[in-house]
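Asker: kindly return the folded structure for what I paste below:
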Amino acid sequence: MRFPPPEVMATWPEPNYIDPVRRGNESIIIQAVLVALVVLFVSIRLYARLAITKAGIGLDDVLIVIAAIVGLGLTAGVILAIHNYGWDIHVWDLPPKDSITSRKVSWASMLLYLTSSSLTKISILVFYLRILVEKKDKLITKITLGAMIIYYVVLLIVLFAQCRPLPYYWEILIAGAKGTCLDEGVHMVTAGVLNLIFDLIIFAIPLRSLFTLKIRTTQKLQVISLFSVGLIVIAAASIRLYYNVVVFLQTYDVSWYGYVAWLWAAVEVHVSIICACVPSCRAFFASWTVRGSSKNRSGQGTYPSKPGGRSFHNLDAEEDARLTSVKMGSMARVEAGSVKSGVSGESEETREGVRVQMEVLQYHEGVGDKRGGVMV
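Answerer: Below you'll find the model as predicted:
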């Protein structure tokens, strides 16, 4: 914690403990909306995995559920601190009696943010390991996953060990309290920079495979757009990092600017969870699209087509003449090769054409389509 020098405190106005200037209710409203969206998207993801793709619950699904629960705890803590402990007022208007509790909530919120954010990234990387089949992509994903786990463990240790004893973190404001603390600003800003780097790497990992997919351009754009929502997370993490620099290194009015920093921390956490669910949720939305279109076309796209599973005709009506069948898949892989590709290790399926299996899209191209598949 940065203690303001006497000359800075001398410039502060008289404290107003009765009716201080407040930020407003924007943070509470935004976080309430985000919580509702998180619950909705996580529910759709689980439903799609269990009822539509019949894939069952995977480790990435379990991790994202835990991340969502922890994220809800973060939102509850931030809203509580804003409402009761002055996280939306100037530091000179913060009653001394609330300072200690405010520091306790701050420490708990950092723990919740770190856990939810890290679990979401780990969940996405586990998801990548399921859908990426190129050895190079898998290797990069595994290295990133290992580094992400190390990042989480190290920051967890720093969080618990930054003050000795730990209660000194919030007792530091009590006269006569004894203890020592690390420079909070250094490790918080460093952690923010590393967090942003991980976001960039996670966003970039699948891009090469997605851009080289040999599928219709409109479908390729659809798939790429599902993964491009991660740009929103990168933007939120960048803004949060900026305000962390302000709070920990530039200003002493930590409660006033910390309000914005914690708002963007909550936005980053919840948007990350939503973005992690988007690819799996496409099965749900595609099923309703096909269900609706099947009502308008006799003899095509029945839903479901057979007991124990759901099959879909082409998601794009213009491709009916080219694609022989379309259905949602429980695995996400692309087996590369065509009848003329000459790629070693071709299966019986690839001799018939190029088979693309993804949780978001599965189709089978006939032999007449000369375009080869690219592994994703």
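Asker: only C-alpha atoms for contact and neighbour calcs from this point on.
Answerer: Will do.
Asker: how about the strands in the stretch 51-200 of the chain?
Answerer: Using DSSP state E, counting those that start in this stretch, the strands of the stretch 51-200 of the chain run over residues 163-164, 180-181.
Asker: of all those, which one is nearest S272?
Answerer: Proximity of the strands of the stretch 51-200 of the chain to S272 was assessed by Cα to Cα; the nearest stretch is strand 163-164, lying at 29.9 Å.
Asker: and this one, so I can compare the two:
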Amino acid sequence: MGVPTASQVAYMKAHASDDRSVSLLLGSIIPVVLASIAFVLRFVSRQVGGVKLGLEDWFIMAGMFLTVAAVISLGVTMHYGLGRHIIYITDAKGFAISCLVRYVLYPSSVCFVKLSILAFYCRLFPMKWLKRTSIALGIFVILATCTKVSGDIFQCIPVDSAWNPKTHKRCMNFVDLVIVSGVLNIATDLIILVLPMPALWRLNMAKVKKWELTGMFLAGGLVCIISIVRLPIVQKLRSNDPSWDLFGPFTISQVESCAAIIAACVPTYRPLFNLVVYGDANKDAQPTSKTGYRFSGSAQSAETESSTELTVEKDIKHDKGYVTGEEECSMDIHVSRSFAIESTWTVDRHPERATSDMWALPV
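Answerer: Sure thing, here's the model as predicted:
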């Protein structure tokens, strides 16, 4: 932040009534309300589908909490003068600290949303390469976020020099840090967007379903567009009138984090959709990949002691590769959500018989 020139000060005095408070509130509250609705529907869908909460759900909870906290911090910053010209700031310390909190909350919330999506991939797809890639990308996202947050806090040393102009300070080029962080953010967004596509298109399901699922995953492309649009806007941080010019960066950042939450929640809505449209949250069958096998046999319930004729489709491997021909194998599996069963299955190697519908996965 620089010092306003004489002409800039004269302009500010001539526009003393300028106030962006209403626009700031609308630009933050509307997106967070939409994100909150998407968030609640996610867990309603989990409930009606009988799907247990996974790591991805805890990550999205953290992301939602931090996003709401960012809106609250925005309100606090407005109390200290955000939305008005800098010469009318009466509490420089309060303004600087509240801005600093806002800087930290944005990358933290986006980080947890990305981790939620990557954990979702690990739960959804069985491919080892995809799980390993997701974990590696998650580690990179965490490290990049820690770097950004550290830069936000220690952009000037000592930290209190941000509100105490008499303190001798050494500062980094904060805008360059924000731009580099923004580029990395866009890159990880794009990778996360395309990462599941090879696995998705290998599933043995109708092409119409594949396109439907692809469309749902590509809804995250909106987040990529917002991230790209955000990049030139954050250069407003070079302003001599930050309390006025931070309107753009703060608003677009809030929109991005909320859009990311919505994109992360939409793929989990299938049980709720099935319940509303068909009256059955678990309408669809469990999926298999193109290397699937059909298992059929009888099972004894450990809880109810009743026999049940079952047909289950599942990928299995021996230590030395996929099973071949027809053979028998014993296994413990989980049926539905309630009990474990023990059974002997006949393995019929006919991948072409396998049917799948990814909508039925525990998403």
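Asker: report the TM-score for the pair.
Answerer: Once superposed, chain against chain, the TM-score is 0.77 (TM-score structural alignment, normalised by the length of structure 2); 313 aligned residues with a Cα RMSD of 2.8 Å.
Asker: quick revisit: need the strands of the stretch 51-200 of structure 1 in a markdown table with distance to L72 of structure 1, can you?
Answerer: As requested, those are arranged in a markdown table below (distance: least, Cα to Cα, whole Å):
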| stretch | distance to L72 of structure 1 |
| --- | --- |
| strand 163-164 | 27 |
| strand 180-181 | 29 |
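Asker: out of those strands, deepest packed?
Answerer: Across the strands of the stretch 51-200 of structure 1, the average number of neighbours (mean count of other Cα atoms under 10 Å) peaks for strand 163-164, which reaches a mean of 16.
Asker: name the residues that touch it?
Answerer: 169, 179-182 (Cα atoms under 8 Å, 6 or more residues apart in numbering).
Asker: would you convert those residues into JSON lines that also reports distance to G192 of structure 1?
Answerer: Converted to JSON lines, the contacts of strand 163-164 of structure 1 look like this (distance: Cα to Cα, whole Å):
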{"residue": "Y169", "distance to G192 of structure 1": "20"}
{"residue": "G179", "distance to G192 of structure 1": "26"}
{"residue": "T180", "distance to G192 of structure 1": "23"}
{"residue": "C181", "distance to G192 of structure 1": "19"}
{"residue": "L182", "distance to G192 of structure 1": "17"}
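Asker: residues near L275 of structure 2, how many?
Answerer: Around L275 of structure 2 there are 16 other residues, counting by other Cα atoms under 10 Å.
Asker: that one belongs to a helix?
Answerer: Yes: membership of L275 of structure 2 in a helix is supported by DSSP: H, G, I helix; E, B strand; the rest coil.
Asker: show me what it lines up with in structure 1.
Answerer: Using TM-score structural alignment, the partner of L275 of structure 2 in structure 1 is S287.
Asker: quick one, what contacts that match?
Answerer: Shown in contact with S287 of structure 1 (Cα under 8 Å, 6+ apart): 52, 312.
Asker: quick one: secondary structure of E328 of structure 2?
Answerer: Applying three-state DSSP: E328 of structure 2 is strand.
Asker: and for the one 4 residues further on?
Answerer: In three-state terms, and counting by three-state DSSP, D332 of structure 2 is strand.
Asker: tally of neighbours for it?
Answerer: Neighbours of D332 of structure 2 under the rule other Cα under 10 Å: 10.
Asker: could you pull up the contacting residues of the counterpart of L218 of structure 2 in structure 1?
Answerer: Alignment note (TM-score structural alignment): L218 of structure 2 maps to S228 of structure 1. By Cα under 8 Å, 6+ apart, the contact set of S228 of structure 1 is F203.
Asker: returning to what we had before: what's the closest of the strands of the stretch 51-200 of structure 1 to H270 of structure 1?
Answerer: Across the strands of the stretch 51-200 of structure 1, H270 of structure 1 has its closest neighbour in strand 163-164 (29.0 Å, Cα to Cα).
Asker: matching residues in structure 2 for that closest one?
Answerer: The alignment of strand 163-164 of structure 1 onto structure 2 (TM-score structural alignment) spans residues 156-157.
Asker: mean deviation, that stretch versus structure 1?
Answerer: Once superposed with structure 1, the aligned residues differ from stretch 156-157 of structure 2 by a mean of 2.6 Å; criterion: mean Cα distance after the TM-score superposition for structure 1.
Asker: for the aligned residue in structure 1 for W129 of structure 2, grab the count of nearby residues.
Answerer: Using TM-score structural alignment, the equivalent of W129 of structure 2 in structure 1 is K136. Counted with other Cα under 10 Å, residues neighbouring K136 of structure 1 total 10.
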